Every structure is written in structure tokens, then in C-alpha cells.
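*Asks:* With the sequence up front, the predicted model follows.
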Amino acid sequence: MFKLFDFSLKISGFPIKEARLEFENILNIPEASYEHYILGKRKEIVDFHLKNNHFYKQLASGKTSDNWNSLPVITKKDLQQPLQQRLSKGFDTKKLFINKTSGSSGDPFIFAKDKYSHAMTWASNMYRFGWHGIDFNSSFQARFYGIPLDFIGNKKERLKDFLGHRFRFPIFDLSDAVLEKFLNHFRNKKFDYINGYTSSIVLFAKYLERKNILLKEICPTLKVCIVTSEMLFEKDKILMEKQFGIPIVNEYGASELDLIAFENSKGEWQVNAETLFVEILDDANQPVPNGKEGRIVITSLYNKAHPFIRYDIGDVGILATESTFKKPILKQLIGRINDIAILPSGKKSPGLTFYYVTKSIIEDDGNVKEFIVKQTKIDSFEIEYVSEKELSLEQISKIEDAISLYLEPNLRFVFVQKTSLARTNRGKLKQFQSLL
């Protein structure tokens, strides 16, 4: 069978064949030798960036890979400067995978991966989805995600959907009338799996519950539902399992890194120990024992274009006591909770809709450092932001145009420049808050 998805990666310059071979070799490393592999790879990536990356060398300030726990922890604020200043020697932006973080933690920035590193990410994705019988080359995905609404961005995303064998359900409007249209697609298409934002899929499950519909009866080809980007609560998981009639799998990832943890067939949240090194640190940036709560800090073992070394992702979690170097288990993740915005027209939009809106204010010069969006009334929102200079009238107009496009017209927005933003007692910045 022709593997369209593999072919699409190859023609985009991602050496997926070589990456999958290396990934297989990593999987074959025995438990007894795995600590040696991890320690070797993390030393290798640090030494590479100390030699080839001026940004990281300055940040490390004389520290070396010989004393891992003395190396600096990179924060998202550290990365809020022009991308060109953060790239390693010999890497050209035209030959890299470049993207923007979602800003779900309120700290947006642009990042880069070299092509081989991104191919390793895809090898990792393919392996983990394969645990649940999903093959990107043949399995048909019902995709609950946002999508750019500008003409070129929209067409690019639709092409990716075609190559990735997926049908997209845009999640900007999740009113009952739209959810009924979603349901009709399930009646008429042979989907193998659902993948997308947790809150959007939960709203779909609640709609099915009100209608007393079992999705598996409507679409018998469905095998599994994989949720991502937001916290999955046990109550919601039970509801989805009941209304969909299929297993619900929990994914935890970050676009700038990789899949971080993925629920395996035993229901364990297995941490990616092939392309990442995951630590749980205390407030002094020192590792805590397994079973103790701390900040999730991650090292990308293969990205040579851009350093993600001891990178604080902004979440808090706990590794299970039985974790090993080869099979770490994420016992608990704390954070990534998004509210639902309810609009005057009756539309319900998940907080992550604001990812597409706030793209308008994410600039490579790093002016906007942090932002949060608060819904204060049914038609009123407040955007608090930290920046070096105040947003211009032109920028505000651009944001308001994006809001009208992605949400609906005639919403009221107030923009408030601040020196700092309020955080939760765990230090988490919640990007969207509903005060209704």
C-alpha cells in the first residue's frame, strides 16, 4: 500500500525512514543499558549547544554538562527574543521546521526544530498512536481542532488534513446546531479515531448524552478517542466512554517538544523517554524524588537547531514511584484547564479558540511577553498583557478583526497593559478565565 503520510513527510524534507530506524533502535535498548543511553544523549545535546549556540552558551554562563543539576532551567521568557538570536550555527530558517507555541500558558514564542529532530517527533507519534491500532497512513481521523480562517492558512491546513487522512471539525462554534452537523458526518464517514482538544470533545459527548445517542452505533468503525491540550477529568472521561462506546486515551504534549506522555494500553501515562528527558524539579531547580510533586522540566535530546535543555514547560506534575529511565510514568499532571466562552449568539467556544485570536499579537520581536483573556460579561472581555511598549491602535484593530472572524462580531474588548499578571498559587498563568 502506498504510504501517503510517510511520503508527505519525505517531500517536506523530513527524513522519516531514517528517524523510524533510529527510533526502533532506541526501543531495543535493554532496561539495564537505558540510563547510559539517556545520560549520554543529554550530555551530547548540551555539549553541542555549548559549542554551537551563542544564546545557550551565554545562558549557561560557564556551566557544563559534567554537573547536570547546575545547568540553568530555561523559561519561556528566556525564549521571547527574535528566533535568529536563538539558532545554532549552521542552521538556516528556510531549512527548519518553524512554528509558534499556543500560548496556553500565556507565554507565546516562536521556535524551531531541525528536520531530523522533527522527523523523530513523527516517529514517536506513530509509535504511540500504534499502541491503540492507529496508523497515520491508513486510519481516518475525526479531528476536533481549530483552523486558520485566512485563505492561504486555511488551504495549507486542509492540504495537511488530506495528506494526514483526517477530516476536521473546527471548534470555534460548538452550538447544538453545529454539533448536529458534526454528528451527520459520523453517520456518513468511516472514522477510525477521534483526536483533538479535550473540552471540545467533552461538549460533543454532552450533546450526545442529551440526545441519548451512542456514537459507536452511528459510526461502527470507531476504535479510540485521543484527547490532548487540556486537562481530562475522570468524570468527563467516563461520560465520553459511555457516549462514544470506545476507549478514551489521554495525551500530553507540547508543539515545541514532542508528545510528552501518552496513555498506554494498561492505562498508564507513559512518559516519552526516547526523544525527551523529563525531570520533576523543586523551586531550587533540583530533582525531587519520584512520587513528589514538582515543576515539569524537559530536555529535547535531538533538537540541534534550537536548545530546549532543562526547559520549564509551565506545568506541575508527579512521576510515579515505580518509574525507571526506560519507562517513566506520569502519575499526575496539574494544570492546562481551559474554560468555555459562552457568547451572546449562544455559541460556545473553548478557551483554546483564543490561540487563533492571539496569534495576531504574537510577534517575533517578543514585545508581548504574557497575556490572559478574561470574560467579564456575556459580551465583554478583558485582555491583560505584559509588554515593553503599549499595543498600537493598528495592532488593537487587527486583534478586534480577528476576534470578529473567529468568534463573532460586536464583542467588547478592553486592553490593559500591566507590569505583571496574577498567577495561581502553583505559579500557573491561566490564559483564559470566565468570570461569568
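*Replies:* Okay, I see it. All of these numbers come straight from a predicted model, not from anything done at the bench.

*Asks:* okay, CA-based contacts and neighbour counts for the rest of this
*Replies:* Will do.

*Asks:* From the contact counts, what lies against the helix or strand hosting residue 167?
*Replies:* Secondary structure from DSSP states H and E places residue 167 in strand 166-170. For strand 166-170, the packing partners by 3 or more C-alpha pairs under 8 Å, 6 or more residues apart in numbering; DSSP states H and E come out as strand 141-145.

*Asks:* re the thing from before, tell me the angle of the strand holding residue 167 relative to strand 141-145?
*Replies:* Using axes from the mean of the first three to the mean of the last three C-alpha atoms, to 10 degrees, the direction of strand 166-170 lies 30 degrees away from that of strand 141-145.

*Asks:* just the helices in the protein please.
*Replies:* 4-11, 16-27, 31-52, 54-60, 115-130, 151-163, 176-188, 198-211, 215-218, 234-244, 353-358, 393-406 (DSSP state H).

*Asks:* Looking at the ones you listed, which is nearest to residue 278?
*Replies:* Residue 278 sits nearest to helix 31-52 of all the helices of the chain, at 10.4 Å, using C-alpha to C-alpha.

*Asks:* Taking their axis directions, that closest one and helix 16-27 sit at what angle?
*Replies:* Using the same axes, to 10 degrees: helix 31-52 against helix 16-27 is 130 degrees.

*Asks:* another structure for you, compare them:
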Amino acid sequence: MTEVVLDAVNKVYPDGFHAVRNVSLRVPDGELFVLLGPSGCGKSTLLRMVAGLEEITSGDLWLGGRYANGLPPRDRDLAMVFQSGALYPHRDVRGNIAFPLEISGDASPASQERIVELSRALGIEETLNRLPSTLSGGQRQRVAMGRALIREPGIFLMDEPLSNLDAGLRTELRMEISALVRSIKVTTLYVTHDQTEALTLADRVGIMRQGVLQDVGTPQQVYDDPATMFVAAFLSAPPINLIRTGVWADQEEGIILGLGNQRLVLPWSDPRAPTLVSHHGRYLTVGFRADALRPAADGLIAGRVRALEFHGSEWLAYAEAGLPHVDPEAPYENDPPWASPEPSSGEGVLRRILRSAGIVAEEPTPEPGRHDGHHRRSDVVFRLESRSGVSAGDAIRLAIDTDRMLLFGEDGRRVDPVRR
């Protein structure tokens, strides 16, 4: 069994930069685990600590049940492919793949057969006698993978192996990597900044930001049910709609969310209502993906179509609706004015009880509006299967699939329960 376990791992450089912060993670034997995040988030540093190329500042690492903090790289039973799979230019493809076997003194006929089998699996069998200079970028990266896998390591590490390839080659090689890794059942840690790679390759994916592991789950879990606002925004093409909302608990109606000058009401029967009661009088951020909105004559959100984009199988539409949007990178820098949803007449027994018990805050004081400049648009993005009947400049109303609504607190974390 070759599993990877990290327990409260930190990396602090001599200049004080805290690159990896308290990461705990378990990658089971045979799993293809993808570390995803923007440049500088610490994902490659974490991979290099697993490889033994970076020293762990604090925390513990186990590889295949062995405590590995002090193990040199050669004793960790792993192989690594980097962004640019550097090959020996004077050796042909066969010689490059065979190099690790030569170092270990294995020149048996069986090992030569393995080279041919692996090159066939990687689609480079016909290049075995060619030099690297005659290969395409995709072929060179396949050779680098073959050289790493020929030793049959217990752990396979890949650091952005496709980032130097064009889009067509990335798609082709991504499918080959997925099939190959799963066929040989080797525990794999794969680092990328590309959400498409992560969602299509991974058994599970971990999303990092500023050295912190934000969320871990299957691709569908982290997409449909993200733990933080950053994860929801990062795993989103087109961008998710993140809208600032005020929360109001009303005995007669339920939980009222103020969206600009419009109101979204969740009845008390909604399973999220009990959690949202404690946020009465506060700000939250509500998130809707583009496919959770649809044109409807009685839709809640009223706006005007600003632009349409054709994406082959679908259209994306951008509507100006005057809603206070939130930047997921700096979620609460500029609080929008309180959009006071109108409660029913009278305070209501429940609200009085909650306030007297100190469970909910007093109603917020309205804030003056803020002018953020014309360069900051607050478009609502939604999908259309066809642009039929929709043109730029049209007034439009949009209905919301509230079952797919995401709610985030002031710390950027989910307020409504994450269903895992």
C-alpha cells in the first residue's frame, strides 16, 4: 500500500514567507489526486516537499506507511515529471526511458520489454530510435513520463506537465495520462492551475489559496458544493454570480434575502432557514452559477441584456441588473448599501424572542451608496441554449434555481451546510 499522508505540514522560508500553511491530507493507494490553484498558492511547494526537494518546516509526512520527513529523495520510491520534461539530447527515446534502469543496473531482457510496452501505452513506440530534437512537445513530454514510470514507482508526482503544450495536445495527453495512471494503479499527485485538467483528471481534487488547502472532494463535490467562495469562483467558467445580500428573518414569510431592490424569500420549510436565522441583520454573499438562472416572465431578477456571446453549444448573456457584486479575491473591501427587504407588517413573535435571547442582531443601519466607477460592471451572467428572442438592449427577467444557491459568510466560507 503506497498512500501519502500529510499532517499539519508547513513551509516557511528563511525570509519569513509562509508558503504552505498547516496542510493535512491523505491520498489513498492508487488515487489520482489533483492539487489545483492559482500561481503562487503553494501547490508546487507542497509537491516538492513530498518529493524531498524542499524541507518541511513543521508537520509530518508519511509515504507508504513510512515516516518520510528525513528521507532523501532516492529513498522515497517516487518519480516526478516537471513542467518541462528535460531529456538527454544525445540519447534516443529508448535511451532516455531506459536511463533509470541503467542507473539501477537493470539491463535484463524483461526490462527492455517493459520499455516497449510502456512506449506503446504512451503512443511513442515508433519514436524509440529518434532523438529528442526530432520530437514534438507532446512526444517529449510522453518520453519524460515513460522515463519516470519505467521504474514502477510507488508514487508518481506531476508538476504542471501540460502547461507548455497547445490546447489540442493538452486535451489529447490529458486523456492518455488519465488512462495510463489508472491502468497501472499508481498513487499520483498532479499539480495544475487549469480547472479543466483538475475536473477531468482527478479522482479527488484539493484547491489551494495562499498556502491554505481550501477544499477537498471529488470534482463534482467541489464544483456543486464548494466549501468557500474562492473555490466556487475558481471552479467557474463562466464566472459565478456573487451578489451581496442582506438577511432578514420574518415570522410570517421566512428568510428574506435582499438582492438590490428585489427580495428572495426562503420559506421556513427550507432546510437552510434555521441556519440563516442567526444571520438576521447581517451581510452575506449569495452565489448563482450561470446555468442556475433562466429567462422567465415572472423571474425575480430584472435587468437589461448588455451583451451576448456565442460559445458553440450555447450562448452566454450578460445582463445589467444593478445588483451589488462581490469580488471573491477581496470579498468585503467595499460593503454595498443595505438593500432592506421589506418585512411583513409588525415585528413578529419569533424575531422578538430571538432578539431578546441575543440570537439575532438589531436591524442594520442603512449605509450610503458607494460609487465604484464605471469600469466595475455588475453584470449577471446566464446561459441560453439559443439566443432566440433575446437581443442586446432587451429588458429581461431571470428566475433563480434556489436549490443551487450558495451562501457565504464574511470569512468567505459557506453558511449553508456543505453536503458531502
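*Replies:* Cool, the structure landed. Computed from a prediction, not measured in an experiment: that's the story for all the values here.

*Asks:* After superposition, what's the TM-score here?
*Replies:* Superposed pair, TM-score by TM-score structural alignment, normalised by the length of structure 2: 0.29. Supporting alignment: 189 aligned residues with a C-alpha RMSD of 6.4 Å.

*Asks:* Quick one: closest of the helices of structure 1 to residue 434 of structure 1.
*Replies:* helix 353-358 (12.6 Å).

*Asks:* Now do the closest one: which elements does it pack against?
*Replies:* helix 393-406.

*Asks:* And the helix it packs on, what does it pack against?
*Replies:* helix 353-358.

*Asks:* Try it again at 10 Å.
*Replies:* Judged by 3 or more C-alpha pairs under 10 Å, 6 or more residues apart in numbering; DSSP states H and E, helix 393-406 of structure 1 is in contact with helix 353-358, strand 412-418.

*Asks:* which of the ones you listed sits most buried?
*Replies:* Mean neighbour count (mean count of other C-alpha atoms under 10 Å) peaks for helix 353-358 among these, with a mean of 21.

*Asks:* Next, count neighbours for residue 137 of structure 2.
*Replies:* 18 (other C-alpha atoms under 10 Å).

*Asks:* how close does it get to residue 200 of structure 2?
*Replies:* 22 Å (C-alpha to C-alpha, to the nearest Å).

*Asks:* likewise residue 119 of structure 2?
*Replies:* Taking C-alpha to C-alpha, one finds residue 119 of structure 2 at 24 Å from residue 200 of structure 2.

*Asks:* more neighbours, the two?
*Replies:* Counted by other C-alpha under 10 Å, residue 119 of structure 2 and residue 200 do not tie: residue 119 has more neighbours, with 24 against 13.

*Asks:* So that one: helix, strand or coil?
*Replies:* Assigned with DSSP: H, G, I helix; E, B strand; the rest coil, residue 119 of structure 2 falls in the helix class.

*Asks:* So it sits against residue 96, correct?
*Replies:* No. Counting by C-alpha atoms under 10 Å, residue 119 of structure 2 does not reach residue 96; the two are 11.4 Å apart.

*Asks:* Save the helices and strands packed on helix 393-406 of structure 1 as TSV, and put in distance to residue 169 of structure 1 too.
*Replies:* Shown next, in TSV, are these (distance: least, C-alpha to C-alpha, whole Å):
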stretch	distance to residue 169 of structure 1
helix 353-358	13
strand 412-418	27
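
*Asks:* Is it correct that residue 147 of structure 2 is in contact with residue 116?
*Replies:* No. Residue 147 of structure 2 lies out of contact with residue 116 (C-alpha under 10 Å); the separation is 12.0 Å.
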